[in-house]
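>>> Here is a sequence together with a model predicted from it:
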Amino acid sequence: MDSILERSSLAMPILEMKGITKTFPGVKALDDVNLSVREGEIHALIGENGAGKSTLMKVLSGVYPQGSFDGEIRFRGQPQAFRGIADSERLGIIIIHQELALVPLLSITENLFLGNEQASRGVIDWDAATLRARELLRLVGLHDPPETLITDIGVGKQQLVEIAKALSKEVKLLILDEPTASLNESDSDALLELLLQFKARGIASILISHKLNEIAKVADRVTILRDGTTVETLDCREAVVSQDRIIRGMVGRALSDRYPRRTTVPGDVLFEVKGWSADHPAHPGRRVVRDVNLTVRRGEVVGIAGLMGAGRTEFAMSLFGRSYGRNIRGQAFLDGREIDVSTISRAMANGLAYATEDRKHLGLVLDNDIRHNVTLANLRGVAKRWVIDHEREVQVAEEFRRRLRIRCADVFQETVNLSGGNQQKVVLSKWLFADPQVLILDEPTRGIDVGAKYEIYTIINQLVAEGRGVVLISSEMPELLGVADRIYVMNAGEMVAEMPAAEASQEKIMGAIMRSGETLMSGEALP
């Protein structure tokens, strides 16, 4: 390993980007940015949402072609002028975006070679494609049959398919934009290990991530962007680079505590769920939520922990207006009174709100501007006599833009043009404006930088200080331990444990999951 690090430290740059400046109408997204990546290194690119990370990578990959920006790109010492993504891919520069570009109803093989078909005289050679697919899947450690449909595998495996697709194009520089944002801890570790294997083979990687612990595990160097400019590049091999040091570079100040403190004094039970069950929407009789009971007190943050596939999102969506599942049964109570949550409008009328983890498909109208998205869940709040008051609508949107620090030109900017983290802030703004009594937050800080996370935690504290209840679903256990007052543990659709956050730990949570898994395998807990 020492020899690999030594070779990497002496290696010549495979990539040099100098003086990159990119301007959109009313916004300078990049301002004289410089980036150098060496042969065979893992180079982390970090910064707050809207700092310019994804824009810089789109410039590099040709999504933004030569002529649409100022500056110089050199790859392996040669100046480049990419007119499109095909030009960069021909040199082995492959980008994997945060939102995976796979076709769900095509097979793994078909996705691997989509646009790069294994063909002879215009006819696809499926035998050759399948054979090559098996080789690529073996390289990334994916053992599913190549004919498996993408829709039938989890997000972690889909990420491996994207990487296998990159390998099929003879990758020299692999760009990964938030590759672990949707992965659980074990899948994330497996992906990071794969990057280290690529490094040993001489493949360079640019890793964009808000998970600073992952950066510490694998990065050789770290370049920090802030407000579209290069702040500094840190060498992780010369000295230990602490997370606090990185945060200070990202946000321009120290964060003394990742989780804002509050004095918790929960009141009476505000919200209660009894005997909640739901079946899979496409497979009647396949139970995905099993007899769930849950309580939320006034002024309390209740966390739900669990691995991917545990049923947390399915439970939340089935509860919020039956927006997921079939054969849904159970009862919901607010202040001791049974409430009707059979439709989304009725759930909202009875004080519930649900901020989805899938912001692009379920949380936002991407072609609409920020103003319309923020007010969409509470049009009555910006209407006079059933007519939208456009001035009031702009005022509300501006208020949330300032409150959540949404980085944008103005509130008339289309949400599709925002960074992922800023899109998430718009989702949160929409539900905060709906003024719920109980707010269900499903992975609310996914893809969001540490500074913005702190702001969201502060808003959660404000909500519970007003006597509201918050249900927090998160795959980041430190977040649950730092924010929640009480934690439920979910596995295979069941609540398998409950504990005060003060008495919880990652080990206790994982222990509860493992013990429940053994019970399920023995058949004791199955209906």
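The structure has been received and is ready for your questions.
>>> For the rest of this, base every contact and every neighbour count on C-alpha atoms.
Will do.
>>> Please identify the buried residues of stretch 400-418?
400-401, 404, 406-408, 410-411, 413-416, 418 (16 or more other Cα atoms under 10 Å).
>>> Filter those residues down to the ones in helices?
Residues of the buried residues of stretch 400-418 located in helices (DSSP state H): 400-401.
>>> Structure two is appended below for comparative analysis:
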Amino acid sequence: MKIEMSNISKSFGTNKVLEAIDLTINSAEVHALMGENGAGKSTLMNILTGLFPASGGNITIDGQPKLFTNPQEAEQFGISFIHQEMNTWKDLTVLENLFLGREIKGKFGLLDNKTMRKKASSAFEQLGVSIDLDAEIGGLSVGQQQMVEIAKSFLSDLKILIMDEPTAALTERETERLFSVIDGLKKRGVGIVYISHRMEEIFKTTDYVTVMRDGLVIDTKKTAETNVDELVRKMVGREIKDYYPEKTAEIRELVFEAEHLSGEKFTDISFSVKSGEIVGFAGLMGAGRTEVMRAIFGIDPLKSGIIRVNGKKLKIKTPAQAIQEGIGFLTEDRKEEGLVLDFSIKDNITLPSTKDFVHRGLFDDKTATTFVKTLSERLKVKATDEEQSVASLSGGNQQKVVLAKWIGIAPKVLILDEPTRGVDVGAKREIYQLMNELAERGVPIIMVSSDLPEVLGVSDRIVVMHEGKISGILTKEEATQEKIMQFATGGK
């Protein structure tokens, strides 16, 4: 199959997001699509698969004009799009999610569960993963949910597979398995569009790379004929010499203490964070890092243990209490827990600090708007104005809105769970710089990350977890990827 997108343009109202885009996708090739958040990558693929109509341009498949009116048509034609934000129904089982809208029925119109289970098992077997078909998908880890989304595309006669940040929530082992699956699909003649910000993945898995910036195609070339510096320069329109900006914050007095915390999935967790310090949490998926942070913030219950901020012993049972005590928490899943997608940028940013804008019983909209504009400009949120719905923003800009929300409460402690997941290289550096500025102001930061270079690049100390326990704590000087992985896998 050969797909040719020619002179594609797209506008949302007066906002032009794509202009004169040309892109060719071939069978048996892995084609990377790169660019900063908001560059138009996902929008272009949404036009191809019929989610959005183009404002102009043409699409041909094997030389014949072709326009899909919805994603289901595209899937039936063999073109599947695995989105960055997972499209799952949390209360349904894995099997029900896999076949929602494509149920297989028998002679009398009854569901043919035997055939569906067989097909589902085959899809997971190809991926090399074992997931209970009867489990509610909401109870699975983010990584397992991502594998379910990938498995969906194996249920049809797949010809072109589009992946938007497919490894963002996967463990190292799952990622390696995915690369093996991609290689197998390529050998079978499937064409793959691979949208990612992870440079090492681009050079490991792709044949061609197209760079987009501000709704334009900047360049397309063979992956083997380019390098990281060139791609970054084309993506952001400038050189980024230091991926991890130098941290100059002075580490001072003790602010946050966790003593012998135990919960459903972790035991005897003790660590501390000082003013101006960034403490990274590393470990494999399922190690319990996120669960510890959720318990500190009052989302999940603590069985035992003590939390102190500035020496004050806290009893936190709800997120509202955590916010009142000055704890901010950027969650791992921004779509489900970090944002109210139907709300505007302004409403999301002011949500945890609404009381600060109420004077004599009235909401001071003018002050709130100024506050939101200041934060949005500082974080470089790409939007038409502060009233724009966050659902219409790119993933990276949504992440910036969540960050702005927590910075807005002037936190005493800030917890960041996977702060740069699905964020482009330019925006990543902006987030790191912002973390450094917060540290300069004395804010203690706890960062959970599955990206080892990131953990090493921004942390003053690194706490490593394995199977619900702390297996090691390393200083910046002691830490290496090898040492972290040794602790993460249970070594000493």
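Received the coordinates, thanks. Given the structure is predicted, the values throughout are model-derived calculations rather than measurements.
>>> thinking again about what came up before, between the buried residues of stretch 400-418 of the first structure, which sits nearest L194 of the first structure?
Sorting those by distance to L194 of the first structure puts L418 at the head of the list, at 30.2 Å, by Cα to Cα.
>>> what does that closest one align to in the second structure?
Using TM-score structural alignment as the criterion, L418 of the first structure maps onto L393 of the second structure.
>>> ditto for V394 of the first structure
Aligning on TM-score structural alignment places V394 of the first structure opposite T369 in the second structure.
>>> Stretch 325-340 of the second structure corresponds to what range in the first structure?
Using TM-score structural alignment, stretch 325-340 of the second structure lines up with residues 350-365 of the first structure.
>>> Show residues contacting the matching stretch.
Contact with stretch 350-365 of the first structure is made by 316-317, 320, 334, 339-341, 347, 366, 373, 415, 423-424, 427-428, 431, 434-444, 446, as judged by Cα atoms under 8 Å, 6 or more residues apart in numbering.
>>> so where do the strands sit in the stretch 351-492 of the second structure?
Chain-ordered strands for the stretch 351-492 of the second structure, with DSSP state E, counting those that start in this stretch as the definition, fall at 358-359, 362-363, 413-417, 445-448, 461-466, 469-475.
>>> export those strands to CSV and tack on distance to M5 of the second structure?
Shown next, in CSV, are those (distance: least, Cα to Cα, whole Å):
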stretch, distance to M5 of the second structure
strand 358-359, 51
strand 362-363, 49
strand 413-417, 37
strand 445-448, 40
strand 461-466, 46
strand 469-475, 50
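>>> Relative to D300 of the second structure, tell me which of those strands wins on proximity.
strand 413-417 (15.1 Å).
>>> quick one on the thing from earlier: mind checking which of the contacts of stretch 350-365 of the first structure are in helices?
The members of the contacts of stretch 350-365 of the first structure that map onto helices under DSSP H are 316-317, 347, 373, 423-424, 427-428, 431.
>>> Closest to A254 of the first structure out of those residues?
The closest of those to A254 of the first structure turns out to be Q424 (Cα to Cα; 23.7 Å).
>>> Run a quick neighbour tally on that closest one.
The local packing count at Q424 of the first structure equals 27, with neighbours defined by other Cα atoms under 10 Å.
>>> for S120 of the first structure, same thing?
Around S120 of the first structure there are 8 other residues, counting by other Cα under 10 Å.
>>> so what corresponds to it in the second structure?
Here S120 of the first structure is matched to G106 in the second structure, going by TM-score structural alignment.
>>> Over to A504 of the first structure?
By TM-score structural alignment, A504 of the first structure lines up with A479.
>>> residues in contact with its match?
When the contact criterion is Cα under 8 Å, 6+ apart, the partners of A479 of the second structure are 456, 462.
>>> in what helix or strand does I206 of the first structure lie?
Element membership of I206 of the first structure, judged by DSSP states H and E, is strand 204-208.
>>> Now that strand on the second structure. Mean distance?
In this overlay with the second structure, the average offset of strand 204-208 of the first structure from its partner residues is 0.5 Å by mean Cα distance after the TM-score superposition for the first structure.
>>> packing partners for that strand?
strand 27-38, strand 42-47, strand 173-177, helix 185-200 (3 or more Cα pairs under 8 Å, 6 or more residues apart in numbering; DSSP states H and E).
>>> and for the following helix or strand past it, what span of the second structure is it aligned with?
Of the helices and strands lying after strand 204-208 of the first structure in sequence (DSSP H and E), the nearest is helix 212-218. Residues 199-205 of the second structure are where helix 212-218 of the first structure lands when matched by TM-score structural alignment.
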